[in-house]
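Chemist: Predicted model and sequence follow; I will ask about them next.
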Amino acid sequence: MDSTHILGGFLNHLTDERRLAEKTVAAYRTDISGFFAFLTEHNGRAPTLPSLAALSPRDFRAYLAYRRSGDMPLGSKSIARLLSALRTFYHYLDERHGVSNSTLNLISAPRRGRSLPKPLSVDGAKTLLEEAANDPDMTPWVAARDTAILTLLYGAGLRISEALSICGHDIPLGAALTLTGKGGKQRRIPILPVIRDSVADYMRLCPYVIDESDPVFRGVRGGVLQPAIIQRRMQHLRSVLGLPDTATPHALRHSFATHLLAGGGDLRAIQDLLGHASLSTTQIYAEVDASRLMAVHAKAHPRG
């Protein structure tokens, strides 16, 4: 069986039997046909079922190295996806043609570096909240609503789902607020006066009656506010202010933690405020702060 029939049978299997989406099948076609093209060049002949079974770890590593350093080099994430495609392909060969190659299991996916959160600067967060509060194109009560939510994200480190879960029985906000976060974990969060004032402004302007069991934050027609509305609001604000695409609602939570740490906050206390189950999750903000300090140092250093 030649390589064209091998690839065609695999793609038919994905389409007709596994019923994968057209784009997914196209991605597999690109991956496996690229693999075949490499093998043809690498071995001097097109792959066959016996030659696919006989490939060594060195052959697979040579292919991955080629994809890392070719005209369009792939990063670690793409290499890991490519390796997954090869394993899916060989699983098909084993089931359909009795062709196996256990050496593929010896190839490990590259370790992916942990991406650091991208907080706003202190000035950037302040400017964003001011713009949200003073946007002349927004209905006053809607502007107050959005400002209150964004202030909760930045001033208390809430997730957007947690801010939108605040109900009438929590109002007026006191000096602290008890919330249930991920995994049903409860935590008590200090509420700054600026947050209390912002939420009080919204409640004063909100045209809807909110009962004790009702979510506080309402849509323009009175229904429960959806997270997508605040996400779109952030998209508009970052466009107006020229902020990067990383300036999302969740970036305000990142900013809360990073700015607290930079101001001398205790890492374990920040863990409790964020509701992280593990301190290692919170420690990433120490890496953010160290990265920021190194960037400042490099910029200011006379020999930088």
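Modeler: On my side now, so go ahead.

Chemist: rest of the way, CA atoms for contacts and neighbours
Modeler: Will do.

Chemist: which residue ranges form the helices in the stretch 151-300 of the chain?
Modeler: With DSSP state H, counting those that start in this stretch as the criterion, the stretch 151-300 of the chain has helices at 160-163, 193-205, 227-241, 249-262, 267-274, 279-282, 284-300.

Chemist: Can you name the residues in contact with the fifth one?
Modeler: Yep, that's helix 267-274 we're talking about. With contact meaning C-alpha atoms under 8 Å, 6 or more residues apart in numbering, helix 267-274 is reached by 156-158, 187-189, 257, 260-261, 277-279, 282-283.

Chemist: okay, now the one to match up with it:
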Amino acid sequence: MTLPPEAERFLEGLTDLTADAYRVDLGQLAAHLAPLSLLGASLADLKSWSAALEAKGLKPATTQRKLAAAKSFYRWAWEEELLSSTPAARLRSPKVPARDSGRYLSPEQVAIIVGNCRPGRDRLLARTLFGLGARVSEVCRLGFSDLRDGQKVRVVGKGNRERVVSCPDSVWPELLEAARAAGPGAKIFGIDRRAAWQIIHDAGAANGIHAMPHGLRHGHASAAIAAGCDLQAVRHQLGHASLTTTSVYAGGGGDRSSSGDFLEIPD
């Protein structure tokens, strides 16, 4: 698919998978706008495209990802001074229904939950869930052998699929110390997912927050993307099979670094 030079320049700054997805999205936008150019689009033109996507019966998450591609492109074009303003600034994305309550936790709520956890294992559990963005079952399975050089952690996810993710600087020393204390062959936290769920739930309930471990995972994604992390980096960290799943939290592209590098982990 041939895109205008400015779009190709924009895609060069993204990871391969993100660029591949955005290439399709921008190509569809260009086809909708023709004969108008991408840089000649107005907010009304973009709203027309959004309406056309919804009329096709696409899932809200898919439409949201396509609009995220457009928003990211126009923000980049504005930053590169190719445009005097971005036509996508007031472009609204469709709401994606949350699959469970307590799914999204703000950084302020995360700080409260961490602070309410007992010092030691419970507080480290909350900080690890948020810092790694891992599923509660993945964190509960962590052992000493899963910690690797370079502050890397081997995580075993759904279908026994393995991935190696980065651990934030502020979490790594304590996690490593806990792993050494647990010893070879033992689980770092020594609890099952039900007990972990209760710890996080009770820490939130103390301040009227409906909290679950999954809320910390999604809080990781939302906070990292809001801080500028690349969608593909977040997708890898969370172990999502599809970039569309990750884009639920997104406004578009960003830096390629590990998502944990973008987080402020509460003490």
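Modeler: Right, received. Where do you want to start? Everything numeric here is computed off the predicted structure, so don't read it as measured data.

Chemist: before we move on, back to that, point out the most buried one among the helices of the stretch 151-300 of structure 1.
Modeler: Mean neighbours per residue, mean count of other C-alpha atoms under 10 Å, is largest over those for helix 249-262, with a mean of 22.

Chemist: what's the angle between that helix and helix 284-300?
Modeler: Here the directions of helix 249-262 of structure 1 and helix 284-300 differ by 80 degrees (axes from the mean of the first three to the mean of the last three C-alpha atoms, to 10 degrees).

Chemist: Packing partners of helix 249-262 of structure 1?
Modeler: Applying 3 or more C-alpha pairs under 8 Å, 6 or more residues apart in numbering; DSSP states H and E, we find helix 249-262 of structure 1 packed against helix 122-133, helix 140-156, helix 227-241, helix 267-274, helix 284-300.

Chemist: In JSON lines: those helices, plus distance to Ser84 of structure 1.
Modeler: Putting these into JSON lines (distance: least, C-alpha to C-alpha, whole Å) gives the following:
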{"stretch": "helix 122-133", "distance to Ser84 of structure 1": "40"}
{"stretch": "helix 140-156", "distance to Ser84 of structure 1": "37"}
{"stretch": "helix 227-241", "distance to Ser84 of structure 1": "33"}
{"stretch": "helix 267-274", "distance to Ser84 of structure 1": "34"}
{"stretch": "helix 284-300", "distance to Ser84 of structure 1": "28"}
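
Chemist: among those, which is nearest Thr180 of structure 1?
Modeler: helix 267-274 (11.3 Å; C-alpha to C-alpha).

Chemist: The residue nearest to Glu54 of structure 2 when sequence neighbours are not counted - how many residues pack around it?
Modeler: Closest residue in space to Glu54 of structure 2, ignoring its immediate chain neighbours: Thr63 at 7.0 Å, by C-alpha to C-alpha, 6 or more residues apart in numbering. Counted with other C-alpha atoms under 10 Å, the neighbours of Thr63 of structure 2 add up to 26.

Chemist: isn't Thr63 of structure 2 right up against Ala51?
Modeler: No - here Thr63 of structure 2 does not reach Ala51: they are 9.6 Å apart, not a contact under C-alpha atoms under 8 Å.

Chemist: picking that back up, can you say which of the helices and strands packed on helix 249-262 of structure 1 is nearest to Tyr66 of structure 1?
Modeler: Across these, Tyr66 of structure 1 has its closest neighbour in helix 284-300 (31.6 Å, C-alpha to C-alpha).

Chemist: helices or strands up against the closest one?
Modeler: Judged by 3+ C-alpha pairs under 8 Å, 6+ apart, helix 284-300 of structure 1 is in contact with helix 249-262.

Chemist: corresponding residue for Leu129 of structure 2 in structure 1?
Modeler: Matched to structure 1 by TM-score structural alignment, Leu129 of structure 2 sits across from Leu153.

Chemist: corresponding residues in structure 2 for stretch 96-107 of structure 1?
Modeler: On structure 2, no counterpart of stretch 96-107 of structure 1 exists by TM-score structural alignment.

Chemist: let me redo that: stretch 35-44 of structure 1
Modeler: Mapping stretch 35-44 of structure 1 onto structure 2 (TM-score structural alignment) gives no aligned residues.

Chemist: Grab the most central residue of structure 2 for me.
Modeler: Ala221 (2.7 Å; C-alpha atoms, centre = their mean).

Chemist: so it makes contact with Ala134?
Modeler: No - contact between Ala221 of structure 2 and Ala134 fails when scored by C-alpha under 8 Å: they sit 10.1 Å apart.

Chemist: measure the corresponding residue of structure 2 for Ser255 of structure 1 to Pro60 of structure 2 for me?
Modeler: Alignment note (TM-score structural alignment): Ser255 of structure 1 maps to Gly219 of structure 2. According to C-alpha to C-alpha, to the nearest Å, Gly219 of structure 2 and Pro60 of structure 2 sit 20 Å apart.

Chemist: Now for the aligned partner of His169 of structure 1 in structure 2, how many residues are close by?
Modeler: In structure 2, the residue paired with His169 of structure 1 is Ser145, using TM-score structural alignment. Counted by other C-alpha under 10 Å, the residues lying close to Ser145 of structure 2 total 15.

Chemist: List the contacts of the closest residue in space to Ser145 of structure 2 that isn't next to it in sequence.
Modeler: Spatial nearest neighbour of Ser145 of structure 2, excluding adjacent residues (C-alpha to C-alpha, 6+ apart): Pro184 at 7.1 Å. Contact partners of Pro184 of structure 2, counting by C-alpha under 8 Å, 6+ apart, are Gly143, Phe144, Ser145.
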